[in-house]
Each structure stands twice: as C-alpha cells, then as structure tokens.
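Asker: sequence-free structure coming up:
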C-alpha cells in the first residue's frame, strides 16, 4: 500500500485511541466530563483566595470519585447528605458554603477524606486506594498515583528540548 493511502488510516487509528474530548477523566467506572469541570469552575470561581482553575476542579472531582471507590471497596458508607453536613459544620468551610452553596461539590472530597480517615484502617484504605484506576485526558496533564494529583503542563504536545 502506498504511503498516501496509509495517512487516512493512521489518522483514524490515532483518533480511535485518544480519549473523547468530552471526557476529562475516568475514575474506575465513573466518567468526569469536561462539561462537569466547566460547571464547577463557573459555579465556584474561587475558594477564599484560591482561584478555581479547570485543573484544580478536575483534581478535586477525581479525589471525590477516588474516595467513593475506596468507600465501596472497604464497605464504608459515604452519604452525600452526611458529607454536606460535615462541610457545613466545619468552622473553616461552613461559613463560606453558607454564602457560596454552589461550591459544595468542589469540597466534597475533603469531607469524604475525613469520614474515611475516621472509619477506616490505614492499611485497608491504602490497599483499596491501590485498586482505583484513574485516567486523565492528556490536555489536563497526567495522573500521579504517588502524589494523588495531576502533573504536567496539560499540553498535548511535547516541548522540544534544545541540545
């Protein structure tokens, strides 16, 4: 086959392997969409003095889903109503969320972490955490399982190093 005929096949193959542009991340069986990330940033542009960026919003949504997966694996109950109550009762978050209720979803991971820490054994939680698979759309960066965070520039291109 001539190289000119291979080019369209290569493009189709590459498009088939890339993540959907509407998917920001996949945590286990849960898909976090780019629309969900945009909604969080629009609803809550800042928490205190911290500007909420797409990357920060995505990272907190990933954490919330990771904690849900860990809770499922360890049979620890995480209830959204309970998590929201924990946030509202917190002296740091409560007053802020009373004024900015649209920011609650951004902080659910914090409450979930509190509940898991109180109800789970560290070794059990670590073992469950190791089972959770996270895949991030390359436009946001890459997922670091060691740091439990997004790393990198989020660029789809690789910078050329000068030699």
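Answerer: Here it is on my side, so go on. This one's a predicted model, so the numbers in the text were calculated from it and none came from an experiment.

Asker: hey, let's count contacts and neighbours off CA atoms from now on
Answerer: OK.

Asker: List the contacts of the helix or strand hosting residue 82.
Answerer: Using DSSP states H and E, residue 82 sits within helix 80-89. Helix 80-89 is contacted by residues 93, 94, 95, 97, 98, 104, 107, 108, 111, 112 when judged by CA atoms under 8 Å, 6 or more residues apart in numbering.

Asker: Tell me which residue lies nearest the centroid of the protein.
Answerer: Closest to where the C-alpha atoms of the chain average out (CA atoms, centre = their mean) is residue 62, at 2.0 Å.

Asker: My read is that it contacts residue 28, right?
Answerer: No. Residue 62 lies out of contact with residue 28 (CA atoms under 8 Å); the separation is 10.2 Å.

Asker: next, the one to line up against it:
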C-alpha cells in the first residue's frame, strides 16, 4: 500500500541517519512553488551529522521534500498546525531530532505527517504528497512518485528518465 511506504519512509530515513534538472544550482529541489535550497539541505545534513547521522544528502533531501509537500497540503486544507510543537516534543521518536536546529526539519516532517494522517486520513495525505509537483536537482536523482523518495543514480551525466 502506498501509505504504508510513505508512512515508513520518514522514520526509515531518520533511522538510517541516527543508527529532471533543477532551475538553479543553488536549488536542491522544487516542491510545488517552493524551493528547498542547497543551503537548507546542507544545514539539515550537517545538523543531523552532529547527532550521529550517516545518511547521504539525497537521503536527507527526502524528508525535506515530504515535509514541504505536507506543509503545502496543510495550507491547502487549512489544517491547524498549532499542536505540531507539542506533538514533536512529546514523541520519543521525534524528540531527538529537535536537539539540533538543522536536523529538526526531519522530525518536523515526521510529526507533520502524523498530524495530517489524523486530520485528513492516510490515503488522502499520501496521494496528495505523491501527486505534488517535485523536481529534484539531478545530482541527487529523481523524485520517485511511487515510493515518495529521492531515488536514482544522482548522476548529472545520466538522463533523468533512465535513473530508476
């Protein structure tokens, strides 16, 4: 099931961390109308590394993309995010990420998914996130619309549609 894959993706990337072409070279990904910059990705990677993460930049880009798509969905559906901080602080799987501002984005994505699942239902959330227009800088691969992850060779010398 799609929702099971997406639901497990953010924690899976987090566990790993703790145990087409882009419009500009400073862009890691474009999610809907919002840009995830290379600086934001670097801050996340460095922040999570300080907490012991060993995930690649491409792997850390995945929760940033999902988090941004989830934020856009929350805005579109007018979901009240007032309780998000409480959810993050009270969840023992998310709380460790909050120890570092850069890595907190990974925990925020996971908490936001949980909140949206409760408010809108998993199927609605997963379908919306997988249906979001995402363009990933080719150095990281492609956005896999089936599994909701950044995947592929991450090579700028390989055509985007041949990268898994």
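Answerer: Nice, I can see it. Small disclaimer: the values here were computed from a predicted structure and weren't measured.

Asker: Provide the TM-score value for the superposition.
Answerer: Scored against TM-score structural alignment, normalised by the length of the first structure, the superposed chains reach a TM-score of 0.73; 138 aligned residues with a CA RMSD of 2.4 Å.

Asker: where do the contact lists of residue 62 and residue 28 of the first structure overlap?
Answerer: residue 134.

Asker: about what we covered before: for the helix holding residue 82 of the first structure, what is the distance to the chain centroid?
Answerer: Offset of helix 80-89 of the first structure from its chain centre (CA atoms, centre = their mean, to the nearest Å): 20 Å.

Asker: Would you mind identifying the next helix or strand past it?
Answerer: helix 94-99.

Asker: For that next one, what is the distance to the chain centroid?
Answerer: That offset, for helix 94-99 of the first structure, works out to 23 Å (CA atoms, centre = their mean).

Asker: Check which helices and strands that helix is in contact with.
Answerer: When contacts are defined as 3 or more CA pairs under 8 Å, 6 or more residues apart in numbering; DSSP states H and E, helix 94-99 of the first structure packs onto helix 80-89.

Asker: Kindly recompute the last result at 10 Å.
Answerer: Contact analysis of helix 94-99 of the first structure by 3 or more CA pairs under 10 Å, 6 or more residues apart in numbering; DSSP states H and E lists helix 80-89, helix 104-119 as its packing neighbours.

Asker: if we can go back for a sec, for ChimeraX, write a command that selects the buried ones of the contacts of helix 80-89 of the first structure.
Answerer: In ChimeraX, this line selects whichever of those come out buried by 16 or more other CA atoms under 10 Å:
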select :93,94,97,104,107,108,111,112
